[in-house]
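[1] have a look; sequence and predicted model below, questions after that.
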Amino acid sequence: MHVTEIWIPYISADDAIGQGLRAMTHQFNLGTFGVYVFFLVSGFVIPFSVRGEGLAACRTFLIRRFFRLMPMFWFSIPLGVVTTHWMWHKDFGWDALLANVLLLPNLFDLPFAEGLYWSLQAEVTFYLLIAALLLVQGFARSSVVLSYLGVIAAGKLLEKSGLQAYHFYPVAMLVLEMLKIIFIGWLLQRLFSERRLGKMDWLLLGYLLFQYFVKRPMNAWHFYQHGERWLDHLSVTLAIVVLLLFRGLNIRHALLAYLGKISYSLYLLHPVIMYSALYHVAVTPDSFLRQWPLLWVLAGVLLLTVAASHLTWRFIEWPAQQWGKRLIVRQSVPDVKVQVQPAN
């Protein structure tokens, strides 16, 4: 999706596959669909990583999540600044850099080092919610429906607050909307792992099924009849189907496991690779990439991104996770003071 969007000026008229990919991206936002799948999987998987409740469980969870996300995220920031901004002579000051380190630039109307960081905001918010539930020992007994209703209530309060003119308003609304997608994955996780749900959870599940398997398809049909874009209205529905399909297939393959392992680096590094390729084309009129079909460009960006992601996994992600594990072990083992009794 991302590569096709930025490569549109360089897709030749006789590149049938490239023109087909361009038409597909115009009809269906594959990038947004991928984000929805990611959020559903996150809601499905992350609760499995929770062990126990209380302060110790909260601390362990936050340490694991911090060392899983932040070192690689911080490493990607300067790469994004160079390839997304400075190479194109776009302003990106120290204030924007600091705001990106804190993952809050859009709250201050500052640019992201990489445009995709917005999805990390929703993910981190989900982690903080789980941490809060663990801290108050409410994770096991708290129904997903309470969190879902809380998000809806927060959104309604923001809509009525008159704060629409402030920078944080659209950010907060987007995060709340994405949290609702994550909660669907969380609800499905509970359904498949516990095999039983409370009455409120069943009501929420029925509501969601109606929304995404009845109402959304009806809206899509309406837009289709009027000749407008309609597939985007089925993005969440299709994402849920994909999650359920792959869970049902129970696919186990070494290549998929490997791609899953390096997927975070793939996510963070593909803009670096694709904008570098675009820059080469933009500043070099006779660049060999201008002669490549879009499919070759996609393959090249993919292979380079996989290679770079392998290196960052090996030298950044994996060591960072080991540091986190050692820190957890160190904090979980209390200091033992041995008192030596004097001999009689």
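    Nice, I can see it.
[2] C-alpha from now on. contacts and neighbour counts both.
    OK.
[3] residue 276 and residue 290, how far apart?
    Residue 276 is 14 Å from residue 290, where distance means CA to CA, to the nearest Å.
[4] check contacts around residue 37.
    Residues in contact with residue 37 (CA atoms under 8 Å, 6 or more residues apart in numbering) are 236, 239-240, 242-243.
[5] one more time with 10 Å, if that's ok
    The neighbours of residue 37, taking CA atoms under 10 Å, 6 or more residues apart in numbering as the test, are 31, 43, 181-182, 185, 235-243.
[6] which residues are common contacts for residue 276 and residue 290?
    residue 282.
[7] all helices for the stretch 151-300 of the chain, in order.
    For the stretch 151-300 of the chain, the helices defined by DSSP state H, counting those that start in this stretch cover 168-194, 199-210, 216-225, 235-249, 254-261, 263-283, 294-312.
[8] mind telling me which residue is nearest the centre of this protein?
    residue 119 (4.7 Å; CA atoms, centre = their mean).
[9] skip the chain neighbours and tell me the closest residue to that residue.
    residue 35 (7.5 Å; CA to CA, 6 or more residues apart in numbering).
[10] tell me the secondary structure for residue 313?
    Assigned state for residue 313: helix (three-state reduction, DSSP: H, G, I helix; E, B strand; the rest coil).
[11] how far away is it from residue 190?
    Taken as CA to CA, the span from residue 313 to residue 190 is 31 Å.
[12] what helices or strands is whatever helix or strand residue 17 lives in leaning on?
    With elements taken from DSSP states H and E, the one containing residue 17 is helix 16-27. Here helix 16-27 touches helix 2-7, helix 294-312, going by 3 or more CA pairs under 10 Å, 6 or more residues apart in numbering; DSSP states H and E.
[13] what's next to the first one, contact-wise?
    By CA under 10 Å, 6+ apart, the list of residues contacting helix 2-7 from outside reads 10-11, 18-19, 21-26, 29-31, 270-271, 273-275, 277-278, 281, 290, 294-295, 297-298, 301-302.
[14] do that again at 8 Å, thanks
    For helix 2-7, using CA under 8 Å, 6+ apart, the contacting residues are 18, 21-22, 25, 31, 271, 274, 278, 294, 298.
[15] use this one as the comparison:
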Amino acid sequence: MPTNTLTPPRTDIGAPPVRSSRMGWLDALRGLAAMVVVFEHSLDVLLPEVRRTASPWFDFGRYGVFVFFLVSGYVVPFSLERRGNVREFWIGRFFRLYPAWLVAVGLALLLGATGVSWGLPAALDERPWTSALAHLTMLQDLLGVPNAVNVLWTLSYEMVFYLLVTALFLAGARRASARVALGFGVAAAILGVALPSGLLASRWPGGTTFVAALVLVAGLAALLSGRRAVRRAGVAVVATLALTLLILDSRIGGVESLCIIATMFAGTAVRAVQDGRLRPWPGAAMVAVVPVLVLIAGLRTPPAWALSGGPQPLGRDWSIAVAAAWLTFLGGLALRHRAMPRVLVWLGLVSYSVYLLHPMVVQVIWRLTGEPASIPGHQRLAWYVVLVSAVLVSAWLAHRYVERPAQRLGRRLAHAR
């Protein structure tokens, strides 16, 4: 057995055998989440009435991404434990995320250069090499670099989660997910409003990106090492990097950053309790507290001594959306043994491409239609059908010709010796 392969020990709690088939309810949740995010980003273009009336009460975008975060938390750590091999896990993640990501970024650059879309954030042109390096790490939202595509910000927190999950796995803390989720939830509720936003990048923009990229590469190389002492050092390096960027350098602020990671680890704990790898008490009780802490954190008003320059609470629209995401996830979990609508399952299969590619389609539609106030309502609804159709077709093409071949290649490389 290779020295960097860690087979999870047998547990007397009784973990069930691994199921090879996809879980339809998870695909259905992904499909729902992706289409809600598309809906959110189409409001300013085609449905401003919904923006004015509903958005003060409900953040559709945050609802969608928090459903994604819960699903990732539920699935990704189990993938690592099932493989029992850090190298295979990271190869799988690379070929799962980067190929479609490259297509989305390339398309955004092309549309911006040709004037079809509204272009990229101006700050990307000021430091192009730094911006490119930050994006390649997928940590750009934690490095003070604007996102080339607006939805890429969530991948930065996914990457932090992967790093922390890997560190916990190699540290032998596979059953710590409930405690970790609770810890991040408590930190969000108590300390989140006092944490700075973009502290490192604002003072040392280029250097922060360079050092973070260097530390990330070194840490991952150490995690993949065959020497136990080096792996332990890698655990410390990647955990320190992830926590430092999360706490001190997040664009969205400490409250939401900590809430996101707490939510993802709560999803992990739900899976662990369900599979019998974590005892219901106190595991389930700790998980139940996490969404309460997250909602408290979102509604808290920062104190006068806060370090982040007077941040505002995330607000009721954010809190209602996050609560709805939790209810949706738990509803899907309760219905997991039932057949899901095929359309939602299919949408789940192509959801990553839907998520990455729809912003470019939205910008093209906006360029074609102009200001929505000048368009009759029935025409805007027709344009919305065009938008959704274009998103689904482009996502299907990307899934079939980019995602699936890349994942097959990743599986071959992961099992190569």
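    Structure received. Bear in mind the structure is a predicted one, so any value in this text is a computation, not a measurement.
[16] any idea what the TM-score comes out to?
    The TM-score (TM-score structural alignment, normalised by the length of structure 1) is 0.75; 305 aligned residues with a CA RMSD of 3.5 Å.
[17] circling back: trace the residue nearest to residue 119 of structure 1 over to structure 2, please.
    By TM-score structural alignment, residue 35 of structure 1 lines up with residue 65 in structure 2.
[18] so its match, which state does it fall into?
    helix.
[19] ok, now which ones touch it?
    Taking CA under 8 Å, 6+ apart as the test, what residue 65 of structure 2 contacts is 33, 37, 154.
[20] likewise residue 152 of structure 1?
    Residues in contact with residue 152 of structure 1 (CA under 8 Å, 6+ apart) are residue 176.
[21] likewise the one 4 residues further on?
    Contacts were defined as CA under 8 Å, 6+ apart; by that measure residue 156 of structure 1 touches no other residue.
[22] mind checking how far it is from residue 163 of structure 1?
    Residue 156 of structure 1 is 12 Å from residue 163 of structure 1, by CA to CA.
[23] do the same with residue 132 of structure 1
    In terms of CA to CA, residue 132 of structure 1 sits 26 Å off from residue 163 of structure 1.
[24] please apply the same query to residue 118 of structure 1.
    Remark: distance between residue 118 of structure 1 and residue 163 of structure 1 (CA to CA) = 20 Å.
[25] higher neighbour count, those two?
    A side-by-side neighbour count of residue 118 of structure 1 and residue 163, using other CA atoms under 10 Å, places residue 118 first with 17 against 13.
[26] which residue lines up with that one in structure 2?
    By TM-score structural alignment, residue 118 of structure 1 lines up with residue 153.
[27] repeat for residue 281 of structure 1
    Per TM-score structural alignment, residue 281 of structure 1 is aligned with residue 369.
[28] ok, now which ones touch its match?
    Here residue 369 of structure 2 is in contact with residue 375 (CA under 8 Å, 6+ apart).
[29] the same query, at a cut-off of 10 Å, please.
    Contacts of residue 369 of structure 2 by CA under 10 Å, 6+ apart are 45-46, 363, 375, 379-380, 383.
[30] what do you get for residue 177 of structure 1?
    Counting by CA under 10 Å, 6+ apart, residue 177 of structure 1 touches 122, 151-152, 155, 171.
[31] keep only those residues that stay in contact in structure 2.
    Cross-checking the contacts of residue 177 of structure 1 against structure 2 gives 151-152, 155 as conserved contacts, using both residues aligned by TM-score structural alignment, their matches' CA atoms under 10 Å.
[32] the helix ranked longest in structure 2 packs against which elements?
    Criterion DSSP state H: the longest helix present in structure 2 is helix 86-114. Contact here means 3+ CA pairs under 10 Å, 6+ apart; on that basis helix 86-114 of structure 2 packs against helix 60-83, helix 128-137, helix 153-170, helix 205-223, helix 351-369, helix 377-398, helix 404-415.
[33] got these as CSV, with distance to residue 177 of structure 2 columns?
    Below are those laid out as CSV (distance: least, CA to CA, whole Å):
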stretch, distance to residue 177 of structure 2
helix 60-83, 10
helix 128-137, 25
helix 153-170, 9
helix 205-223, 20
helix 351-369, 25
helix 377-398, 33
helix 404-415, 26
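[34] quick one: closest of these to residue 115 of structure 2.
    helix 351-369 (9.6 Å; CA to CA).
[35] and the closest one with helix 86-114, angle?
    For helix 351-369 of structure 2 against helix 86-114, the angle between stretch directions is 10 degrees (axes from the mean of the first three to the mean of the last three CA atoms, to 10 degrees).
[36] check the mean deviation of helix 351-369 of structure 2 from structure 1.
    Once fitted to structure 1, helix 351-369 of structure 2 is off its aligned match by 0.7 Å on average (mean CA distance after the TM-score superposition for structure 1).
[37] now do stretch 86-104 of structure 2
    Mean for stretch 86-104 of structure 2 is 1.1 Å (mean CA distance after the TM-score superposition for structure 1).
[38] and that stretch, what's buried?
    Residues of stretch 86-104 of structure 2 classed as buried by neighbour count (16 or more other CA atoms under 10 Å): 86-93, 95-97, 99-101, 103-104.
[39] which stretch of structure 1 lines up against that stretch?
    Against structure 1, stretch 86-104 of structure 2 falls on residues 58-76 (TM-score structural alignment).
[40] now do stretch 228-235 of structure 2
    The aligned range for stretch 228-235 of structure 2 is empty, by TM-score structural alignment.
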